[in-house]
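Peer 1: Sequence and computational prediction follow.
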Amino acid sequence: MAPPTLTPEQREAALAKAREARRARMALLARISSGEETIRSVLQRAHSDPVVGKVKVSQLVRAIPGYGPAKTEALLEGVGITGGRRAGGLGSRQREALLTALS
């Protein structure tokens, strides 16, 4: 199936919306890195906030100081969360297992 044909105005609007979403996700990860926001508070908003819900769990964990790719992968594997899982798609048990493993 071919993607829909967009007018130049529609294309520009879609690109602007995508840029804004990327900026919001980057700001969220920066707040986690700086300690302004905790993973617990972010995961509580995951179902109601579309920006938070679309961030991969691996990116959220990797934003925590001291967690690199290897440590993040081991943590997520230990709690049974696949690497591509998004924050909005976590179930309550997965969320609690992740928070327990991080504390």
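Peer 2: Right, received. Where do you want to start? Numbering: from 1, shown residues only.
Peer 1: C-alpha only now, for contacts and for neighbours.
Peer 2: OK.
Peer 1: what residues are up against the closest residue to residue 63 other than its chain neighbours?
Peer 2: Closest residue in space to residue 63, ignoring its immediate chain neighbours: residue 33 at 5.1 Å, by Cα to Cα, 6 or more residues apart in numbering. The contact partners of residue 33, taken as Cα atoms under 8 Å, 6 or more residues apart in numbering, are 63, 64, 65.
Peer 1: Second structure follows, compare the two:
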Amino acid sequence: MALPVLTAEARAEALKKAVAVRKERGEVLAQLKDGKVSLKEVLEREDPVVGKTYVKRLLESLPGIGKVRAEQVLADLAIPESRRVQGLGARQRERLLELFPSAA
């Protein structure tokens, strides 16, 4: 399937949307890192911006969790690295909250 040819106006509008989404995602992850919102609150959001965030990136935003620990957690829970928050099952969400009770 070929990509549609966008006009200059359509391309500019798409770029504006992309910037807005990145900014909102960054704000949510920064709030999680600072402890202003909990992991439970983020996982319960029905926000499409949060839903399309990779679980690995979400875990890396938790205080004290780096890339290696995030990868270990994903492996232990059998969650693929390409999984997004909206693709998590109920049990996977529960297990994440059990592993990080201080972030909940």
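Peer 2: Sure, I can see it. Small disclaimer: the values here were computed from a predicted structure and weren't measured.
Peer 1: Could you get me the TM-score between them?
Peer 2: In this superposition the chains share a TM-score of 0.94, using TM-score structural alignment, normalised by the length of structure 1; 101 aligned residues with a Cα RMSD of 0.8 Å.
Peer 1: thinking again about what came up before, remind me which helix or strand the residue nearest to residue 63 of structure 1 belongs to.
Peer 2: helix 8-34 (DSSP states H and E).
Peer 1: so how far does that helix sit from its counterpart in structure 2?
Peer 2: Once fitted to structure 2, helix 8-34 of structure 1 is off its aligned match by 0.5 Å on average (mean Cα distance after the TM-score superposition for structure 1).
Peer 1: who does the next helix-or-strand element following that helix touch, helix- and strand-wise?
Peer 2: Using DSSP H and E, the helix or strand that directly follows helix 8-34 of structure 1 along the chain is helix 39-44. If contacts are counted by 3 or more Cα pairs under 8 Å, 6 or more residues apart in numbering; DSSP states H and E, helix 39-44 of structure 1 sits against helix 92-102.
Peer 1: returning to that earlier point: which of the contacts of residue 33 of structure 1 remain contacts when I look at structure 2?
Peer 2: Retained in structure 2 (both residues aligned by TM-score structural alignment, their matches' Cα atoms under 8 Å) from the contacts of residue 33 of structure 1: 63, 64, 65.
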